Structures are given as structure tokens and as C-alpha cells.
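Asker: Sequence first, predicted model second:
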Amino acid sequence: MKKVVLVTGANSGIGLALCERLLSHDSQIHLCLACRNMQRAKAAKSALLVSHPDADISLVRLDVCSIKSVFEAAEEVKRRYERLDRLYLNAGIMPNPQISLKGFMNGLFSRNVISMFATGEGLLTQQDRVTSDGLQEVFVTNLFGHFLLIRDLQPLLCQPGHVSQLVWTSSSNARRSAFSLGDFQHSQGVESYSSSKYASDLLSVSLNRHYNTRGLYSSVICPGLVMTNLTYGILPSFFWTLIMPIMWLIRLFTNTFTLTPYNGAEALFWLSTQKPEALDPRAKYHSMTSGLGNNYTLPRKMDIDEEMAEAFYEKLLQLENRVRKKLKSEEDELDAYRSYLHQIE
């Protein structure tokens, strides 16, 4: 039976690079691209088939920002497959990133320049918004939508005698100082991206605690500093033209500047070659690229409080219960309205 691998956010950047690497390593897998934009998903599939003409690739529409879309995608996946071997939780956003030009110029000529570019600390803020589901957009896209997907796909992920793997794309920008258990959606702050990525680190630890006995294992990776559409949106294009030579120069001295999506996908790919049950549940696996362009994966312990992780998991379960009830109520109201229209026709 072919291994079934599902990748969210697979139509560009690190997600697409990961798909290319997975197919190059094992052309016998069934690869499912879970994407919001189906036109771009079809283009990604076509591109993959150029280099892997015999690849088994399917598409499913998934907008992790929409609760209804998550549930519909999960139902579609359950109709298609009997089990799911690996689920890459890669989709993410950083909406309306704002740069402090003063902080940028000061950091550019300081000893902290590498850390500034690698983490965005003290440099980046985001303008979040509330979705139609009443949730913070960054939180639901980067974390909660994926959490609901995992919960709905349990029948495929947790099967007796079978080991499945979850892999989260986190970030070096995931900082404990940006996360608050009292405001876990980060509605009161300006570092929603950092908060959501630290939340994924917390959640991964809790998922292992609750699901390892059922054969499901979760890991977290950091792709390093990668130039993707998300990254390029942070600064005007002319800034990147000016500083890219500096970025490549810095790459000679720091291995966290992976720069290309292919290099950034290194840890994601490496985890696919490991036994999930043998991995450290409290480690974040970092994609690294040497100055000479050699890729490798480096595990580092995460700054995680297990009690906080468990408390956060319970809050997510409570939120899940509320959104499911709300969605059910809205569907019941819609059904009642349709019935009324049918009666008066």
C-alpha cells in the first residue's frame, strides 16, 4: 500500500520544494497537495509532473483560515484514503508585516544584524484581523485550522499497529515572550506571527503527550531564513535588491541563512527519513546550510513549559467545542430557512 502524504500550503515556497524533494526520494508515495487556491495548486501539480511524470499526485481544496473549509477538506480526505502516513502542517501567513525603518538601519550596522534578519526580533510587527468565524486570522491560519484538521483526521492518523507523523513548520521567530496563555489568539498584541509559531511549538509537545500511545508523533521544524513570497512581502522590492548581496555574504558566517526554499525544506525532508517514535518530542529540527551550500538538520531544545503546553491544549479543545457548536447552529438555521422557502414556493 502506498504511503499517503498530505502537505498544506503546497503550491509554492517551502511546501512546493518539500513536495519536489519527497518525490525525488520516493516516487511511490501518494502526494496530496492541500491548497486554498486551486488554480495555483493545479499549476504546482503540473510543475511536479514535469520532473516526475509518473508521480501519484492529488489535490484537495483547503483554506485553513476557514473553519468550514477545514471540515470539508477533512471529510474529502477521509472519503479518499484509508489511512494517512504523514501530515505536513506547513501553510501559514504573516499579513501586513510592518518594518521599523529606524530599527532596521540601527540593526543593519550592529553586531545583532544576523539575529535581526534571522528572527525579526525588534524589527517586525503585523496587523492582524478577525475572520468571518470570529477568530484572529493569523492564529486560525497558522495554528487552529491545522489543529482542527488533525482532530478530524484522527481515524486516518491513529490506527492500531500503524505509526503516523505530524510535522509543523515553525520559525526562528517563535518566541515565548510573544505568547500569552491569557491571549493565545494574540488579539491584543502586534506580534501575531511570532505568537502563533510559538503556539505550534507548544501544541506539538502536547500532541505527543496525548497521541503517542495511539501511534501518532509530532515534530517541529525551523526552515531558517528563507526567501519566499512571505519574506519578500516584508520590504519593498528595491530594499531586497540592495541587501541581497549582504544576505549571501552573511550566509558565509551563519548556517541559519538557508535562503532558498529547497534548503529551507531540509529539516522537513530529513524528518521523512526518520522513525517518528525515535525523535525528540521537545526538539525543534532546524534546516541549516553551510557557507559552501551543504544542507543538514540540527536539533535544538525548545523553550517549552509542559504545564503551559497542557493548559494551552485544553483551551484549544474548549475553543474547538465552541466553534463546532456555532457552525452546527448556523447550519441548522440555514436548513430551516431553506425549508421555509420550499414551503412558500
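Answerer: Looks like it arrived, so ask away. Numbering: from 1, shown residues only.

Asker: can we go C-alpha only for contacts and neighbour counts from here?
Answerer: Will do.

Asker: For stretch 159-179, which residues meet the burial criterion?
Answerer: Using 16 or more other CA atoms under 10 Å as the test for burial, stretch 159-179 gives 159, 163-176, 178-179.

Asker: ranges for the helices of the stretch 101-250 of the chain?
Answerer: In the stretch 101-250 of the chain, helices defined by DSSP state H, counting those that start in this stretch lie at 101-108, 113-119, 137-139, 145-152, 154-157, 192-211, 229-232, 237-251, listed in chain order.

Asker: also this one, for the comparison:
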Amino acid sequence: MASTVVLITGANSGVGYATTAVLVEASSEFHVIMAGRSLDKLQTAMSEIQATGIKGSLSTLYMDITDDESIKQAADTVMKDRGRLDVLVNNAAIGFLHPDLRTRLRVSMETNVFGSAVVAEIFRPLLLKSSNPYSIYVSSGVGSLTGAATDPWSVPMEEGYRTSKAALNMLAVLEQKKYKSQGLKTFTMCPGLVVSNLRGTSDEARTLGGKAGDPRTSGETILSIIQGKRDAESGTLIHKDGVYPW
């Protein structure tokens, strides 16, 4: 059995998919559980990654992070099959545009904050069974209050997405303070501007007109966290080259 069990939400595309591939290509020590709402899409993604030739192992797991019962059932499955969880990558998120402000905020918070918070809460007992647990939230530099206040190029829009990421950052800070003494290392990680379905599924939206980078870079940042290379930055909002201010 693999020595490091990793669960990644939203693993069938974007940063989740790329991170899965990076981990299982890197070492046979990793077993990655690819979690998401569509088992068909997860199976397709898993088959694609396996076809490239990998060292680690993969499995799929149905989980809808907006449904508490679904999350509980997923955690029960991991407990039964693996007995613990070493790394939780809270990656699933949405970018939601709507003309009504209340709707933008509510829908963004439901997935990006409430969903991630409940996933963390329900899987935390499994993480604390690990001898070296990591909790990683895929957040964004656009959730930095300092950045929003001081960057002259900061976009004064996207209230739903940006507010949700700021709230997610707070959840991570509180988790770090509460569980650090039990050995849990918590990170928030900004993946940067990379190819993703977050902005839409058209090629123009996914690549932002060719401006978006390779999400494997984000996966490599997550790998460096799991390998312990960034332990000194636990409890911060990191990116591939350093740390963003809160």
C-alpha cells in the first residue's frame, strides 16, 4: 500500500487533474484519490493519466462538496479502504458570474467556502491519524486583502469569487492555529493564472486567450509542500515563488 494517501477534490480537470498527474508521476509512494461529482469524468481523467505511465496509484471517489451527506459517505469510504488520510487538497471551486450581487456572493460562498470548510471538518479526523498530515487549500492571491487594497491593477469586480477566497484564507489561518499542535500543517496555495475550467469551458475562457499558464506548475508547488520543502511557510498563502500577504 502507498505510504502517502492524498485526496484531491475537483480532480477531473484543471489544477486538480494536473496535481494528480504530477504526484503519481513523481513517486510510487503516492496513492491519489480523485474526488468529484462525476464518476464518468473522473474515470476518463484517471485513464488518461494512467496511460502516460505512472509510478503511483489512483482511485476515484464520488463526492459533491455542496452535499454534507455525500462528504460523510466519501470520508467513510476512505476510512474503510485506507484507514487514514495523509494529505487533503481542497481544490474544488467555481468562478460564478451573475448580474445579481446577492446571487454572486451566495453561490460562490456555497462551494468555495462552505463546501471546503465542511470537507476539511469531516476529513480532519482521518488526517489526524497520519504521522505527517497536510491540509492544502487551493486559494488565490486575489483573496489577499493587502493585495486588493494596494495593487493599482487589482480588479474592483468579481465580488463573489474574491470574497470567497478571502474567507477561505481565514478558514485556513484558523485551522492552522487550532490544529498545529496536533501536527497538522495547513497551507493556502495560489495556483496562479493557469488553464482551468473555472472561467468557462470554451478554449478562450480556459486559456484566457492564451495568457494562462500550465496548471502542472501548480501541481509542482503542491508536490513541494507534500515533500516538506515548504514546511517553514506553513500557515501562509504561498505561490510557486514565495508568499503573498494576507
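Answerer: Received, thanks. What you see is a predicted model, and the numbers here were worked out from it, not measured in a lab.

Asker: nearest to A311 of the first structure, of the helices of the stretch 101-250 of the first structure?
Answerer: Ranking the helices of the stretch 101-250 of the first structure by their distance to A311 of the first structure (criterion: CA to CA) puts helix 192-211 first, at 9.2 Å.

Asker: returning to what we had before: which among the helices of the stretch 101-250 of the first structure is found nearest to K3 of the first structure?
Answerer: Closest to K3 of the first structure of the helices of the stretch 101-250 of the first structure is helix 154-157 (CA to CA; 11.9 Å).

Asker: counterpart of that closest one in the second structure, which residues?
Answerer: Aligned using TM-score structural alignment, helix 154-157 of the first structure spans residues 124-127 in the second structure.

Asker: Mean deviation, the matching stretch versus the first structure?
Answerer: On superposition with the first structure, the mean distance recorded for stretch 124-127 of the second structure (mean CA distance after the TM-score superposition for the first structure) is 1.9 Å.

Asker: just stretch 161-176 of the second structure next, same as before
Answerer: For stretch 161-176 of the second structure, the mean deviation from the first structure after alignment is 1.0 Å (mean CA distance after the TM-score superposition for the first structure).

Asker: Residue range in the first structure corresponding to that stretch, please.
Answerer: Using TM-score structural alignment, stretch 161-176 of the second structure pairs with 193-208 in the first structure.

Asker: Can you tell me the centre-most residue of the second structure?
Answerer: Ranked by distance to the mean C-alpha position of the second structure (CA atoms, centre = their mean), the top residue is N91 at 2.0 Å.

Asker: these two touch, right, it and Y17?
Answerer: No. N91 of the second structure lies out of contact with Y17 (CA atoms under 8 Å); the separation is 10.1 Å.

Asker: picking that back up, centre of the chain versus the match of stretch 161-176 of the second structure, how much separation?
Answerer: Averaging C-alpha positions (CA atoms, centre = their mean, to the nearest Å) puts stretch 193-208 of the first structure 10 Å from its chain's average.

Asker: residues in contact with it?
Answerer: With contact meaning CA atoms under 8 Å, 6 or more residues apart in numbering, stretch 193-208 of the first structure is reached by 93-94, 126, 138-139, 142-143, 168, 170-171, 173-176, 178-180, 184-186, 216-220, 281-282, 302, 304-306, 308-310, 312-313.

Asker: before we move on, what about stretch 33-53 of the second structure?
Answerer: Contacts for stretch 33-53 of the second structure (CA under 8 Å, 6+ apart): 5-13, 17, 20-21, 25, 58-64.

Asker: which stretches of the second structure form strands?
Answerer: Secondary structure of the second structure (DSSP state E): strands at 4-9, 30-36, 57-62, 87-90, 134-138, 185-189, 237-239, 242-244.

Asker: from these, which stretch is densest packed?
Answerer: Mean neighbour count, computed with mean count of other CA atoms under 10 Å, is highest for strand 185-189 among the strands of the second structure, reaching a mean of 27.
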